[in-house]
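*Asks:* coordinates only, sequence not included:
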């Protein structure tokens, strides 16, 4: 059961890959579609993030599938006539229900569709309004069931992230971060192919969507790589277009001519081979390192604790780590008390440090106060950088190091968290 959510997300990701191919085929033909899929599968960040159980990953899948159904985003009016715009609306509404910020994407797409629609009133009042109301109503009922009270989550999301800049509490970046660091790192070595694809494909609607989403998110102070994951496949479609042009300069010809060409040419030209090797050589090592090596400590420590808990050796756990730095019950699958440092933003007092920041500022003092006010857990988990400061205190409280797990070779946004350490209280280590 521990792997079930990941397996489910892998199925969703496969659906996303399928619709990336289908969308590319509709826009440019099969020869571009196969290279767009290659670009997606070879991109290190898609490998690293797309199959992770993040809401952004599912949002990306829904975005790809929905874009396929929107007539305004297609080039061929003949094909778009058989496309159900309502399916696109339903999927867009679901994406917004999962991630309200997905509305940024659909404001752009919906605006183009409204501009092109023959019957604008019908589009707004007989399609957008009913579907939006239905999905919003269902999410409100679900939230009512889960929270026990009526909660309008999208409104709270809007108030916290946009009106009060609550996201800034978790860190901010310069306005140009997505353009100079964030998105460029995600696209990585596909960048030159992406730029060439944008120029030669002349698909300005999708180029505009890229610019709109990156520009909008650049206004917000708090920025993360995963926020712009839904538009990364679009950049990779352009990369695929560029690769298809290298393989066949007449890629803009009708689809049936492309197929005839592909049957006659089985070998790739030298430039194509060089491009493929370049992309694989630059992305595969990055994908494997980031997915299998970098910051793997939290998963390793939870796997260890899950095995120990199954054998009855764990009674309670205290995570002295930055909040949400490790998985929780999703990997432990055992009903035992656990506690992690709280980092809930204080809306009442500005400048007041949360529990996590107080610990990071003075671990020794925090641990002393904790010892006076709380009972000791059987296990304590912390990063090496804090463990070095607390080692003497932990020993004085009858703890000993049980196991140490590698985490990272270099620091990211905090001090180097080279390893994750598990301490066990001596009385429990004898069990």
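*Replies:* Arrived safely. All values derive from a computational prediction rather than experimental measurement. Residues are numbered from 1 along each chain as shown.
*Asks:* contacts, neighbours, all on C-alpha from now
*Replies:* Fine.
*Asks:* Check which residues of the helix or strand where residue 215 lies are buried.
*Replies:* Secondary structure from DSSP states H and E places residue 215 in helix 204-219. Residues of helix 204-219 classed as buried by neighbour count (16 or more other Cα atoms under 10 Å): 205, 206, 207, 209, 210, 212, 213, 214, 217, 218.
*Asks:* immediately after it, which helix or strand?
*Replies:* Next along from helix 204-219, by DSSP H and E: helix 232-247.
*Asks:* Could you pull out the strands in the protein for me?
*Replies:* Using DSSP state E, the strands of the chain run over 317-320, 338-340, 379-383, 399-406, 419-425.
*Asks:* Out of those, which is closest to residue 370?
*Replies:* Counting by Cα to Cα, residue 370 lies closest to strand 317-320 out of the strands of the chain; the figure is 10.8 Å.
*Asks:* For that closest one, what is the distance to the chain centroid?
*Replies:* 26 Å (Cα atoms, centre = their mean, to the nearest Å).
*Asks:* which outside residues touch it?
*Replies:* Identification of contacts with strand 317-320 by Cα atoms under 8 Å, 6 or more residues apart in numbering yields 337-341, 359, 377-383.
*Asks:* run the last query once more with 10 Å
*Replies:* Applying Cα atoms under 10 Å, 6 or more residues apart in numbering, the set of residues contacting strand 317-320 from outside is 305, 325-326, 328, 336-341, 356, 359-360, 363, 367, 376-383, 386-387, 422-424.
*Asks:* dropping in the other structure now:
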């Protein structure tokens, strides 16, 4: 806001407001939708910091006071660096950790096929596995028929019935990956099909758009262990 007010570039700032307003109306929201206006927002931020740099700290009674620019930079560092580190190193890391683990197991020949019982595109998939193994994730392709649920939504609504109906006895998969929030719904089904828990990977401290997905759980056929 500081840069917008000081620069008085109302057309560019109006463009940012228009993009944010339009995408806020949509039911499906992703950060990447507003990335095109990020350079404009950074430009206004830089303009504000440049304006602040013209105000120097005063020396009163031998004490040096920080300038507005220095105070602003300190505030930006204190508020952004810890959050950046947390989001980069801890938040929602489970889906990557499980793929790194599966890649190591595949290297040792202990992975034959994998079923991902989680919302579609939750993991980096082959880009992390690096092995040509059969894998299956829940499809989320929009249907031409209004009101028809995709596989991902159907699974979340009734995990146990969906898995039993679509995948049968699960014997064609050596490993199954799912979130802890859905694990309790199909635990009996997994145990009946000779699946045992292998590893549990931390994923998140708080929920984002669904139930709390605190952990990613990896199950394996008993004879694979």
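*Replies:* Structure's in. What do you need? None of the values given here were measured: they were computed from a predicted structure.
*Asks:* Same list (the buried residues of helix 204-219 of the first structure) but as a markdown table, adding distance to residue 227 of the first structure.
*Replies:* Formatted as a markdown table, these follow (distance: Cα to Cα, whole Å):
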| residue | distance to residue 227 of the first structure |
| --- | --- |
| 205 | 21 |
| 206 | 18 |
| 207 | 18 |
| 209 | 15 |
| 210 | 13 |
| 212 | 13 |
| 213 | 10 |
| 214 | 10 |
| 217 | 8 |
| 218 | 11 |
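*Asks:* Would you quantify the distance from residue 344 of the first structure to residue 317 of the first structure?
*Replies:* Using Cα to Cα, to the nearest Å, residue 344 of the first structure is found at 20 Å from residue 317 of the first structure.
*Asks:* pretty sure residue 419 of the first structure contacts residue 407?
*Replies:* Yes. Under the criterion of Cα atoms under 10 Å, residue 419 of the first structure makes contact with residue 407 at 4.5 Å.
*Asks:* Touching both of these two, which residues are there?
*Replies:* By Cα under 10 Å, 6+ apart, the residues touching both residue 419 of the first structure and residue 407 are 295, 296, 297, 298, 383, 384.
*Asks:* among those residues, which two are most distant?
*Replies:* That would be 296 and 384, which, of those, are the farthest apart (Cα to Cα) at 13.9 Å.
*Asks:* quick one on the thing from earlier: now a ChimeraX select for only the buried ones of the shared contacts of residue 419 and residue 407 of the first structure.
*Replies:* Buried subset of these, written as a ChimeraX selection, criterion 16+ other Cα under 10 Å:
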select :295,296,297,298,383,384
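*Asks:* Of the shared contacts of residue 419 and residue 407 of the first structure, which is the nearest to residue 282 of the first structure?
*Replies:* residue 295 (20.3 Å).
*Asks:* Could you find the counterpart of that closest one in the second structure?
*Replies:* Using TM-score structural alignment, the partner of residue 295 of the first structure in the second structure is residue 92.
*Asks:* Its match is in contact with residue 179, isn't it?
*Replies:* No. Residue 92 of the second structure is beyond contact range of residue 179, at 11.3 Å (criterion: Cα under 10 Å).
*Asks:* shared neighbours of the two, anything?
*Replies:* 201, 203, 213, 214, 215, 216.
*Asks:* coming back round to it: can you say which of the contacts of strand 317-320 of the first structure are buried?
*Replies:* Judged by 16+ other Cα under 10 Å, buried ones among the contacts of strand 317-320 of the first structure: 305, 325-326, 328, 340-341, 356, 359, 363, 367, 376-383, 386-387, 422-424.
*Asks:* coming back round to it: neighbour count: residue 344 and residue 317 of the first structure, which is higher?
*Replies:* residue 317 (21 against 13; other Cα atoms under 10 Å).
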